[in-house]
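Undergrad: my questions are about this predicted structure, shown below with the sequence.
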Amino acid sequence: MPQGKTYRVIQWATGNIGSRALRAVIEHPNLELAGLWVSSAEKDGKDAGELCGLAPVGITATRSAEDLIALDADCVLYMRQGTDWDEICAILESGKNIITTRGDFHYPAMIDPENRARVDAACIKGNTSIYSTGSSPGFISEAMTIPLLSLARRHDMLTIDEFADCSSRDSPEMLFHIMGFGQPMAPFDQRRAEHLKGDFGSTLSQIAAAIGLPFDEIEAKGELSAARNTIQIAAGRIEAGTVGAMRTTITGLRHGKPVLRFRANWYVTTDIEDADWNLRDSGWRVRTEGDTPLLVDIHFPVPEEDYAAFTPGLTAHRPVNAIPMVCEAAPGIRTTVDLPHVIPQFA
């Protein structure tokens, strides 16, 4: 990676994660904001600095993808809702690399063949690359697993448990109606498990293939557990016997044997009927099983009142830090396995 080189960056979208990435780009010593795409009329025409809580920087937000694609820039941080394949290909063809928090590009072999061929062709035409990353999937499922597995010569199993305590989130619509907390116990909606299977199945497949144990099958399973007692959370009341926790497990198997597993534990109370879920505070637990077993616990030592301001950085900062590595990479769909380590620059 060239030392001291400045990269021109376009931020694509300013949601919760995009706004944090935008701020990080503006404040980064080796990055220059070249443009900003927004989806809403309310943000169109506003200064980029003002949209992320900083002083004006002289870059005006626009809803025109065409105008931004015509700009001279090195990289686009693509963080919009949904993946627009036409847009992705146009950006790559224009000579701009892409780093995205969309989970479509973790493992090229699992991309729809038609879309993969289009993206590959766009990368060749533009001499560009594209990379999916973030905190989860991304950091915990790829960047963290590689050094842990590097200590082993026999691998039996790796399990990643993600814990997300939603009790302090004051979002009744999200928690009660979309996620289903506080609702009567019922069979788990398998569509939710299949949704996670897409992103986490591909990120785990990338690692499995790299270590020589590619999956034959990927399973997705969802479970619900009831709150044992009535409690009051930030978003409202959770009655005893209603949904207090949910767990979604994505498991990659080889010859019928589990190889890698990701388990999302989301909850509003730890006082649930299934005490063997062993819920704990938000963060990750990674367990490797083999000839050098390891157990790694990652916690977030942040006061509850600062939590909402802290969490977007978990997902936004790794894409920002990866800009030099992706811009200097060979053309194509890049992965954590084939890229250099993502090393941040602080000064």
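TA: Sure, I can see it. Residues are numbered from 1 along each chain as shown.
Undergrad: contacts, neighbours, all on C-alpha from now
TA: OK.
Undergrad: quick one: residue 194 is in a strand?
TA: No - counting by DSSP: H, G, I helix; E, B strand; the rest coil, residue 194 falls outside a strand, being helix.
Undergrad: report the contact partners of it.
TA: Neighbour list for residue 194: residue 220 [criterion: CA atoms under 8 Å, 6 or more residues apart in numbering].
Undergrad: roughly how far does it sit from residue 102?
TA: Going from residue 194 to residue 102 by CA to CA, to the nearest Å gives 16 Å.
Undergrad: what are the boundaries of the helices in this protein?
TA: In the chain, the segments counted as helices under DSSP state H are 16-27, 48-51, 65-69, 85-93, 113-126, 145-149, 172, 190-210, 307-321, 323-327.
Undergrad: tell me which of those helices lies nearest to residue 341.
TA: Of all the helices of the chain, the one in closest proximity to residue 341, counting by CA to CA, is helix 323-327 (8.0 Å).
Undergrad: this is the comparison structure:
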Amino acid sequence: MSSGRLPFRVFQFATGNVGTEMVRKTVQHPDLELVGLYCYSKEKVGRDAGEIVGIEPIGIEATNRIEDVLAAKPDCVTFFGVWPDVDLFCRLLEAGINIVTTSDWITGHARNVNFTHSSGKKATELIEAACRRGGATFYGTGMNPGLAQILAIVNTAGLSRIDHITVTETVDVSCHRSVETWKRHGYGRPVEDPEIPQMFKAGATVFVDSIHLIADCCGVEIDDVDFEIQLGACTEKVDLGWWVLPKGSVGASLAKYIGKAKGEPKIEVHLEWQMTPKTQPKWNVQNCYLIAIRGNPQIMNRHMILPAMDSGQMDWSNPAYMASIGMTITGMPALNAIASVCDAKPGLMTSADLPLRAFAGRFHQSR
């Protein structure tokens, strides 16, 4: 399968929504050994990683010292923070530590366009240079953007001609309990607030990355990416249990990133998000990923994600379990790619650069 270096030693950063689930999944993964946990919350530092995420103690004490990460000499850092930390990434890469992350990074295009580093250099230039100095590899992924676009690319393999590709995420997002993230997208603000479209566009600009990833694989050059959005206003005050949305505030949205070549729409990513069904307008959220490809022939694909059939888990009414599914499908593309990333040549990688096995799950011996 790989170089035979299993297990790969992993030091994880962050225990938010995705990170909490990934501690549990890293401990279970046959390729991986969790050797450390970096936490940003002071109250978590010094506690056992298992205790922090609600499992049995695993003998790993959480730290907030970068020196501890470097001293552990892991094969790979998994970074599950919400936003990229380019300076941190460079320091780890220069130390020869590979990185996989779900933090708003697919190609780096969006970071280059929308964020200015203090050095004046592009984020991708800094990451690539750090990879060369340390002989390490950097890779960003996730479910969407990430695996959803990989699925779209694979679906084109049997076509003699591609005319147009649309990837749609149609989901209830109330399981993603991060108030600051949603505020950054304009949720919770009065729907008529004129700043919301630009806030959303900036907050979700990594989806532009995903259009460029598809374009790179399918051999088309994207000249421009347009943005459109419709907002759904809450018809009443909505208490989510972790956040309260006022009546008249944004509680749902349909956003479209439209990649154009020579003025013609070629690749689109649509985000049909519902925090609550009590909005006007509202959309028929289907809780799946839809891929529509026009060409010869045409392809329609519905990617559905369902609860496991393990005894006691096929329960759609358990909010905690349903939330864990969302976090699992976001983080597992990173964990399952670690072996391939560690075996890859040094540099800034995208999904176009990794072998097919990087996108494969694992059988567990206990099953």
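TA: Here it is on my side, so go on. In this text the structure is predicted, and so the values were computed from the model without any measurement.
Undergrad: TM-score for this pair?
TA: Once the chains are laid over each other, their TM-score by TM-score structural alignment, normalised by the length of structure 1 reads 0.87; 341 aligned residues with a CA RMSD of 2.9 Å.
Undergrad: could the helices of structure 1 go into CSV alongside distance to residue 334 of structure 1?
TA: Output for the helices of structure 1, formatted as CSV (distance: least, CA to CA, whole Å):
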stretch, distance to residue 334 of structure 1
helix 16-27, 20
helix 48-51, 29
helix 65-69, 21
helix 85-93, 13
helix 113-126, 11
helix 145-149, 16
helix 172, 39
helix 190-210, 11
helix 307-321, 13
helix 323-327, 8
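Undergrad: of those helices, which is nearest residue 106 of structure 1?
TA: Closest of those to residue 106 of structure 1 is helix 190-210, at 5.2 Å (criterion: CA to CA).
Undergrad: mean deviation, that closest one versus structure 2?
TA: Mean deviation of helix 190-210 of structure 1 relative to structure 2 after superposition (mean CA distance after the TM-score superposition for structure 1): 2.0 Å.
Undergrad: quick revisit: out of the helices of structure 1, nearest to residue 289 of structure 1?
TA: helix 145-149 (9.6 Å).
Undergrad: in that closest one, which residues are buried?
TA: 145, 146, 148, 149 (16 or more other CA atoms under 10 Å).
Undergrad: what sits against the residue mapped onto the third one from structure 2?
TA: Same thing as residue 148 of structure 1. Applying TM-score structural alignment, one finds that residue 148 of structure 1 aligns to residue 155 in structure 2. Going by CA under 8 Å, 6+ apart, residue 155 of structure 2 touches residue 299.
Undergrad: if we go to 10 Å?
TA: 149, 291, 292, 293, 298, 299, 300, 301 (CA atoms under 10 Å, 6 or more residues apart in numbering).
Undergrad: which one of those residues is nearest residue 32 of structure 2?
TA: residue 149 (25.6 Å).
Undergrad: my guess is the closest one meets residue 208, correct?
TA: No - shown here, residue 149 of structure 2 and residue 208 do not form a contact pair, counting by CA atoms under 10 Å, at 11.4 Å.
Undergrad: between these two, which contacts overlap?
TA: With CA under 10 Å, 6+ apart as the test, residue 149 of structure 2 and residue 208 both reach residue 269.
Undergrad: circling back to that earlier point, tell me which of the contacts of residue 155 of structure 2 is nearest to residue 324 of structure 2?
TA: residue 149 (21.7 Å).
Undergrad: residue 162 of structure 1 is nearest to which of the helices of structure 1?
TA: helix 190-210 (12.0 Å).
Undergrad: which residues touch residue 162 of structure 1?
TA: Taking CA under 10 Å, 6+ apart, we find residue 162 of structure 1 in contact with 136, 140, 247-248, 262-266, 279-286, 298.
Undergrad: if we go to 6 Å?
TA: By CA atoms under 6 Å, 6 or more residues apart in numbering, residue 162 of structure 1 lies in contact with 264, 265, 283, 284.
Undergrad: so for residue 229 of structure 1, which of the helices of structure 1 sits nearest?
TA: Across the helices of structure 1, closest to residue 229 of structure 1 is helix 172 (CA to CA), at 19.2 Å.
Undergrad: mean distance between the closest one and structure 2 after superposition?
TA: Relative to structure 2, helix 172 of structure 1 is 8.7 Å off (mean CA distance after the TM-score superposition for structure 1).
Undergrad: could you check how far the spatially most central residue of structure 1 is from residue 203 of structure 1?
TA: In structure 1, the centroid-proximal residue (CA atoms, centre = their mean) is residue 134; its distance is 3.8 Å. Residue 134 of structure 1 sits 11 Å away from residue 203 of structure 1, going by CA to CA.
Undergrad: next: residue 251 of structure 1.
TA: On the measure of CA to CA, residue 251 of structure 1 and residue 203 of structure 1 end up 11 Å apart.
Undergrad: look at those two and report which has more neighbours.
TA: Shown here are residue 251 of structure 1 and residue 203; by other CA atoms under 10 Å, residue 203 has more neighbours (28 against 25).
Undergrad: next, count neighbours for residue 317 of structure 1.
TA: For residue 317 of structure 1, the count of nearby residues is 21 (other CA under 10 Å).
Undergrad: again with residue 356 of structure 2
TA: Applying other CA under 10 Å, we find 11 other residues in the vicinity of residue 356 of structure 2.
Undergrad: pretty sure the residue nearest to the centre of structure 1 sits against residue 317.
TA: No - using CA atoms under 6 Å, residue 134 of structure 1 is not in contact with residue 317, being 7.8 Å away.
Undergrad: re the thing from before, out of the helices of structure 1, flag the one nearest residue 242 of structure 1.
TA: Per CA to CA, nearest to residue 242 of structure 1 of the helices of structure 1: helix 172, 15.1 Å.
Undergrad: what lies in contact with the closest one?
TA: Helix 172 of structure 1 has contacts (CA under 6 Å, 6+ apart) with residue 235.
Undergrad: same deal with stretch 345-359 of structure 2?
TA: 107, 128, 131, 135, 136, 137, 138, 139, 337, 340.
Undergrad: and stretch 127-143 of structure 2, by the same measure?
TA: Here stretch 127-143 of structure 2 has contacts from 90, 93-102, 105-106, 329-330, 333, 346-349, using CA under 6 Å, 6+ apart.
Undergrad: among those, which lie within strands?
TA: Mapping the contacts of stretch 127-143 of structure 2 onto strands (DSSP state E) picks out 98, 99, 100, 101, 347, 348, 349.
Undergrad: narrow the residues you listed to those that are buried.
TA: Using 16+ other CA under 10 Å, the buried ones in those are 98, 99, 100, 101, 347, 348, 349.
Undergrad: stretch 261-269 of structure 2 maps to which residues in structure 1?
TA: Using TM-score structural alignment, stretch 261-269 of structure 2 pairs with 254-262 in structure 1.
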